[in-house]
Structures are given as structure tokens and as C-alpha cells.
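Colleague: Provided below are the primary sequence and the corresponding predicted coordinates.
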Amino acid sequence: MNFKQLTAFREVMLTGSISEAARILHRSQPAVSAQISSLENDIGIKLFQRKGARVVPNPEAHYLFDEATGILARLETVKRTLESISDLDTGVLRIVSIPGPSIFILPNLIADFTAKRPSIQTILASGSSVRVQRAIATQEYDVGLADFGFGIADESRLIDHEVIQFTALCALPMDDSLAQKEFVHATDLRGQPMAVTERNHPIHNQIRASFDEAGVPLNIRFEVQSFLPMFTFVERRLAYGIVDPFTAESYQQSNPDDQCIVFRPFLPKVDIPITLMSPAHRPLSIVAQAFYETLASHTREIRSKWSGEHI
């Protein structure tokens, strides 16, 4: 029993005629007759009585008609669903990210991606870089965004990493005298209170090494788990911050008309690797792959913006 047989059978039942069924199906009359005969041979039951140009269904045919109609309806539903998926109209996105991008950048990107695709369901979670890596390794999520360098799962064979390099920025009040400079050097911050990431964050040691290279003591006043909370201290003139471009972009998106902070490249250079992740042993769905590519492209745009534009 196959799809063509059931389709021919259904049309014969509906029309009561081999020739009319053939016309509707755009097949020849002998082809439809052959499909009916083949179906009868497969199931071992005579389905129709031939009476001139008409065919009369036997009782067994009515039972099969109900079953065939249900099967064909389900197949049509499957077909439409798969077509919707291939057209990026249906599916589920499971995204996990470090806190900064999950507040403004990712929601905006997801909103743009799904605006004309109302049947796409999205799950967005946030956590530490370690948690993000573990969530991707265990295949709980499809796409992950995190800092690279914690060592927990950086080399895991369970994760496909795409590492994109950023460089750190100095966050400072808009009317600060250092805002007039093209870049901010560690020597410009001698004795100044600083807001930096906590000591177990891989960027912390790089910031400390940068100040050491410049021969300047690092005066830490605020130590935070992620970059975003630093902006409160900077806005209130309690400290300068060393942040990543993703966080700077988040600030600009969250305060488009009322920005109190500007960002300048920081020297000596502090590298900040960001990793885009997906499960290594489970192919992404068409929808998830499309979003991954969108996110990767947007991430490179942010890198290009902040490497060549001072705001």
C-alpha cells in the first residue's frame, strides 16, 4: 500500500468513476485502474464492483476510505509543516547567552528574525559562560554566545566553537576630559578608581597584565561578575570601566537618546574572544542554522564597528 494507491482510491470513492478520478488526478484512466487493482492485490480484498462506467464500493471500501482519508490528511499536514520549516516559517529556537547580549542585542535580533514568522517559538536563557558552554554541550540549546577562555569546555568535542576576537574599550562619562582622546591608555588611568570583571573571569587577568605592561598600578574599586553593571558606576562618576564591545553596543541600544557614557579603545590592547557555539553532534535545524548565521554576521558587524569607530 502506498501514497499513489491511496490517492487514486480516495478519488474513485469520491467520484464513483475511474475516468473522473483520472481527470482530477491528471493521470490516464489505465494508470488509475492499475493503481486500484494493485491496491486490491496488496490487501487481498475486492474493493469495487464494476457496473458499466461506474464503480460501486463494497462495504470494506468504506472502512478503508475513512482510514485512507485520515492517512492522506496527516501526510498533507506533514508536507505543509516541512515546507514551512524549509521556508523558515516554523520551528523552535533555543538560545543561551551570557547576560550582557541577552538583555538588548539578542532580543532585538530575535525580534527582527521572527517578526514575519509568527510560528517560530523562541527560548532565550542567560547565565555565566561556564553555564552557557555546558548547556550547549548537553544539547539543551541550539545556539550559544559566551566569553571564550574559561577552560571548562573550550576544547570540548561536544561543542562547535566559532571564536571572534574583540578588543576592550574604556567606558567613561561623556563630559570626562579623557573623552576628548582618540584612545585611553592605562597611564591615563593612573590612580583612578576602576570597575573590572571578577578575578575568576579570564579578562580580569588580561586587564591586570595590561596595567602591569604600562607600569601603572590597577586601582580596583568595583569588581563585578559581568560587564553591564559597570555602567552604573561609570555614569555616577565612581569609576572608569574596561568593557567588551558587545556590552558597549548593548548600552547604546538601551539608551539611544540619553547616553551619559562614551567608549574609547583601551591600550595596551586587551583581547576579548567571544565564541558562538552549537552542539557538535547534533545538526542544527534549518531555522536554528539560519539564526546562527544571522547572529554570526551581526557579531562581525559589531566587531567592525567598534574596531574602526570611536563613540
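Modeller: That came through, no problem.

Colleague: use CA for all of it now, contacts and neighbours both
Modeller: OK.

Colleague: give me the element Thr247 is part of.
Modeller: Under the criterion of DSSP states H and E, Thr247 resides in helix 245-254.

Colleague: Which secondary structure element is home to the closest residue to Gly91 other than its chain neighbours?
Modeller: Counting by Cα to Cα, 6 or more residues apart in numbering, Ile120 is the residue found nearest to Gly91 once chain neighbours are left out, at 4.9 Å. Per DSSP H and E, Ile120 falls inside strand 119-126.

Colleague: One more: Leu145?
Modeller: Per DSSP H and E: strand 143-147 holds Leu145.

Colleague: ok, and what's touching that strand?
Modeller: Around strand 143-147, the neighbours that count as contacts under Cα atoms under 8 Å, 6 or more residues apart in numbering are 94-98, 128-129, 132-133, 136, 272-279, 288, 292.

Colleague: Around the residue nearest to Gly91, count how many other residues there are.
Modeller: 17 (other Cα atoms under 10 Å).

Colleague: three-state assignment of the nearest residue to Asp212 once chain neighbours are set aside?
Modeller: Of all residues not flanking Asp212 in the chain, Leu218 sits nearest, at 7.9 Å (Cα to Cα, 6+ apart). Under DSSP: H, G, I helix; E, B strand; the rest coil, Leu218 falls in the coil class.

Colleague: Report how many residues lie close to Leu218.
Modeller: 20.

Colleague: isn't it right next to Arg208, touching?
Modeller: Yes. Counting by Cα atoms under 8 Å, Leu218 does reach Arg208; the two are 6.5 Å apart.

Colleague: buried stuff in the helix holding Thr247?
Modeller: Using 16 or more other Cα atoms under 10 Å as the test for burial, helix 245-254 gives Pro245, Phe246, Thr247, Ala248, Glu249, Ser250, Tyr251, Gln252.

Colleague: In a markdown table, list the residues you listed along with distance to Arg300.
Modeller: Below are the buried residues of helix 245-254 laid out as a markdown table (distance: Cα to Cα, whole Å):
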| residue | distance to Arg300 |
| --- | --- |
| Pro245 | 11 |
| Phe246 | 11 |
| Thr247 | 14 |
| Ala248 | 15 |
| Glu249 | 12 |
| Ser250 | 15 |
| Tyr251 | 18 |
| Gln252 | 17 |
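
Colleague: this is the comparison structure:
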Amino acid sequence: MARINSRQVEAFRATMLTGSVTDAAALMAVTQPAVSRLLRDFQALLKMKLFEKRGTGLVPTAAATALYMEVERSFVGLERITAAAEEIRSRRTGTLRIAALPALSNGYLPRLAGRFLRERPNLNLSFFGVISPIVVDWVLNNQCDIGFAEVPIAHVGLSIVRLPAPPRVAVLPEGHRLAAKAMLEPRDFEGETFVSLTTGSTGRHLIDQAFNRDDVRRVLRVETSLSEIMCGLVSSGVGVAICDPFTAREFESRGVIARRFTPRIDFEFAAVFPPQRSPSPVALDLVEAMRQALDDIDGPMPGLSPVHP
């Protein structure tokens, strides 16, 4: 048997769907004689009669009805492929695997990711909140499509995109004497019990540098590697701290008051991608969504506790 032409099959399907050669021609955006010729050749190749003429229309034979069921299965498969390609092109399908440092994963990034998913109903998400070194390790080992980690990131080969860095803020327990001020500076903390980040961390170095520059003496009683623990300790009244704005915002309804702090100490982080392969398009879309959201933040994070006279 000679090879069947795909246009012949398309003409057959269009005629079955519409019930007439004229309507089939309109559906295919070709002339009526072209459809008639395609049907004639198709029947000749198959050596079977597919339609009977009745009045001005065509009635499919039993053979045509049986054949149409097979043809429709093929077209449904093709339509699924087309739809899948459109989903991929629109970056709305598949699974995006994210790992993010706790400061982002404790509230801010999940909310942003939720809005991101609502615009992509066929996108699935795997989301992990881990400390920055583990974020980098998972990305290096292709366990995630994208990671968000605090900088500096000392790994050659990783693709890194720096994101806008909001300033760190001062966090105080409710009722603290410093809550009356809208802006705090190092000298305000003279003699205060202070909850510090772990020795050796970038944030600890920058914060200590700001206080040492003004020769301010704090009571360094507690240190921790996690900002959630820091804010939990502050909420208990054990001391005050300088914290990333994302975690401070999460604790504002949990016994913590946030205030702006000068000199500005940025909380710097970046998106990181696995080595030796191009970043996922949908991952790049998420980075752009995050960049826009952070660009909308003018100065410190919105939602800082109001100052009551």
C-alpha cells in the first residue's frame, strides 16, 4: 500500500467532524475541490468506501466510523503533544525544586512562590528550607534546580545571580526602651544584652564592625546561627539583636519589634544554579519575580512595627 498522506487523514477527520466537504474545507482553510481530491485519494489508497452521498451532505460508512476512532486517538495524542509544548513554552509545567536559607524560607519566599504557582497551574514545587552551605551543596549535586543562599558563595562553577539586598534591622522585645525611636544606631545599644550571630559568619563580622567602629560595648551573652532562634530569644526578653528583615517581619506579631538601623548593613544573598547546565527557564522566571518584588521594597522591609508616642 502506498504511504498515506497526513493531509488526507486531516481531510477525512475534518469531514467526519463537520459532515460536509464544504465545512471541512473551511475548517482546513483550503478549497472544496482540494478536500474532495484528498478524500478521493484517501479512499483509493485504503481501497474502501468511506462516505455515501445523501442529499447535499455525506454520511460516513461503518468502515469510516471504525477508522475515525483510530484516527481520533492519533489526533488526541498530537493535540496532547501540542498542549505540552505550549505548557513548556509558557513555563507552566514540570516540577521546580527550590532550596533556600531559613531567612527566606520561613515566610517570605513561600508566599512569593505561592503567587508564582497560582499563575502556573500545572507547575509543581518541591521546597526545602536549609542553611546556606547545604543549599550550595544540594545545588552543586543537582538535587535542586535553584537555591537561595547568603553570600559570599565560594564555589567555582556555580552560576550565581545576585539579588537586591535589603538592609538588616534592629529587633527588640515588646516594651523595650529603644522601641520609642524610629531609627537606631550603635550607641543606642551601649550596655545592652545582645543576641549575636555565630562567630565567623559574614553577618556577625559586619555587625560587630559597625559597633566596634563607634566603640560601643554590648553584653554578648548569646549567639546562634539561625535568625529564627535569634528572634525567638529576643521575643523572650533576653536581649536585642540586628537581624535580616525577612525573619524580623515574620516575628513582628510574635513579641518582636523591628526598627531601622544605621549604618546600613545589607543582607546579601543570591540565586544559585547547578553547574554544567543552563538554568531552568521557570527558575529564571522565579528569580525575576523575586527581583521585582525586592525592587519594590524602598529601603527597609515594609511592615516594620510602628512607633507609638
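Modeller: Perfect, thanks for sending it. Keep in mind that this is a model prediction, so the values were computed, not measured.

Colleague: Can you give me the TM-score here?
Modeller: Here the TM-score for the pair of chains, by TM-score structural alignment, normalised by the length of the second structure, is 0.77; 298 aligned residues with a Cα RMSD of 3.7 Å.

Colleague: sorry, back to before: please pick the buried ones from the contacts of strand 143-147 of the first structure.
Modeller: 94-98, 128-129, 132-133, 136, 272-279, 288, 292.

Colleague: Are we agreed that Val163 of the first structure is in a strand?
Modeller: Yes. Using three-state DSSP, the assignment for Val163 of the first structure is a strand.

Colleague: Distance check, it against Gln289 of the first structure.
Modeller: 17 Å (Cα to Cα, to the nearest Å).

Colleague: next one: Val32 of the first structure
Modeller: 42 Å.

Colleague: do the same with Ser28 of the first structure
Modeller: Taken as Cα to Cα, the span from Ser28 of the first structure to Gln289 of the first structure is 43 Å.

Colleague: coming back round to it: from the buried ones among the contacts of strand 143-147 of the first structure, which land in helices?
Modeller: Using DSSP state H, the members of those that fall within helices are Ser129, Val132, Gln133, Ile136, Ala288, Tyr292.

Colleague: In contact with the second one, which residues?
Modeller: Right, the one you point to is Val132 of the first structure. Val96, Ser97, Ile98, Ser126, Gly144, Leu145, Ala146.

Colleague: what residue of the second structure matches up with it?
Modeller: Mapped onto the second structure by TM-score structural alignment, Val132 of the first structure lines up with Val135.

Colleague: hmm, back to that, which one of the buried residues of helix 245-254 of the first structure sits closest to Thr15 of the first structure?
Modeller: Ser250 (63.2 Å; Cα to Cα).

Colleague: if I read this right, that closest one contacts Pro99, doesn't it?
Modeller: No. Using Cα under 8 Å, Ser250 of the first structure makes no contact with Pro99, being 10.6 Å away.

Colleague: burial of Ala26 of the second structure, as a residue count?
Modeller: 14.

Colleague: got it, and the one 10 residues further on?
Modeller: Applying other Cα under 10 Å, we find 19 other residues in the vicinity of Ser36 of the second structure.

Colleague: Not counting its neighbours along the chain, what's nearest it?
Modeller: Val21 (6.8 Å).

Colleague: returning to what we had before: show me what the strand holding Ile120 of the first structure is packed up against.
Modeller: Under the contact definition 3 or more Cα pairs under 8 Å, 6 or more residues apart in numbering; DSSP states H and E, strand 119-126 of the first structure sits against strand 90-97, helix 99-103.

Colleague: got the angle for the host helix or strand of Tyr68 of the second structure vs strand 94-100?
Modeller: According to DSSP H and E, Tyr68 of the second structure maps onto helix 62-89. Between helix 62-89 of the second structure and strand 94-100, the angle comes out at 20 degrees (axes from the mean of the first three to the mean of the last three Cα atoms, to 10 degrees).

Colleague: about what we covered before: in contact with the residue nearest to Asp212 of the first structure, which residues are there?
Modeller: Counted by Cα under 8 Å, 6+ apart, Leu218 of the first structure has contacts Arg190, Gly191, Met194, Arg208, Phe211, Asp212.

Colleague: list the contacts for the fifth one?
Modeller: Phe211 of the first structure is in contact with Ala186, Thr187, Pro217, Leu218, Pro268, counting by Cα under 8 Å, 6+ apart.

Colleague: cool, and the third one?
Modeller: Counting by Cα under 8 Å, 6+ apart, Met194 of the first structure makes contact with Leu218, Asn219, Ile220, Arg221, Phe222, Ala239, Tyr240, Gly241, Ile242.

Colleague: go again using 10 Å as the cut-off
Modeller: 218-223, 230, 233-234, 238-242 (Cα atoms under 10 Å, 6 or more residues apart in numbering).

Colleague: likewise the first one?
Modeller: Contacts here follow Cα under 10 Å, 6+ apart; on that basis Arg190 of the first structure touches Phe211, Ala214, Gly215, Val216, Pro217, Leu218, Asn219.

Colleague: how about a cut-off of 8 Å?
Modeller: Per Cα under 8 Å, 6+ apart, neighbours of Arg190 of the first structure: Val216, Pro217, Leu218, Asn219.

Colleague: and the gap between Val9 of the second structure and Thr18 of the second structure?
Modeller: Taken as Cα to Cα, the span from Val9 of the second structure to Thr18 of the second structure is 14 Å.

Colleague: Equivalent analysis for Ser6 of the second structure, please.
Modeller: From Ser6 of the second structure to Thr18 of the second structure the distance is 18 Å (Cα to Cα).

Colleague: More neighbours: which of the two?
Modeller: Between Ser6 of the second structure and Thr18, counted using other Cα under 10 Å, the more crowded position is Thr18 (16 against 11).

Colleague: Tell me how many other residues surround Asp175 of the first structure.
Modeller: Quick note: Asp175 of the first structure (other Cα under 10 Å) scores 11 neighbours.

Colleague: sec struct for it, please.
Modeller: coil.

Colleague: circling back to that earlier point, just the ones in helices among the buried ones among the contacts of strand 143-147 of the first structure now: which is nearest Ser156 of the first structure?
Modeller: Using Cα to Cα, those come closest to Ser156 of the first structure at Gln133, 9.1 Å.

Colleague: From Phe65 of the first structure, how far off is the closest one?
Modeller: 52 Å.

Colleague: With Pro30 of the first structure instead?
Modeller: To Phe65 of the first structure, Pro30 of the first structure is 21 Å away according to Cα to Cα.

Colleague: Which one's more surrounded, the two?
Modeller: Neighbours per residue (other Cα under 10 Å) separate Pro30 of the first structure from Phe65, with Phe65 holding more: 18 against 12.

Colleague: quick one: contacts for the residue nearest to that one when sequence neighbours are not counted?
Modeller: Counting by Cα to Cα, 6+ apart, Phe65 of the first structure lies nearest to Arg10, which is 6.4 Å off, once chain neighbours are set aside. Going by Cα under 8 Å, 6+ apart, Arg10 of the first structure touches Phe65, Ala68, Thr69.
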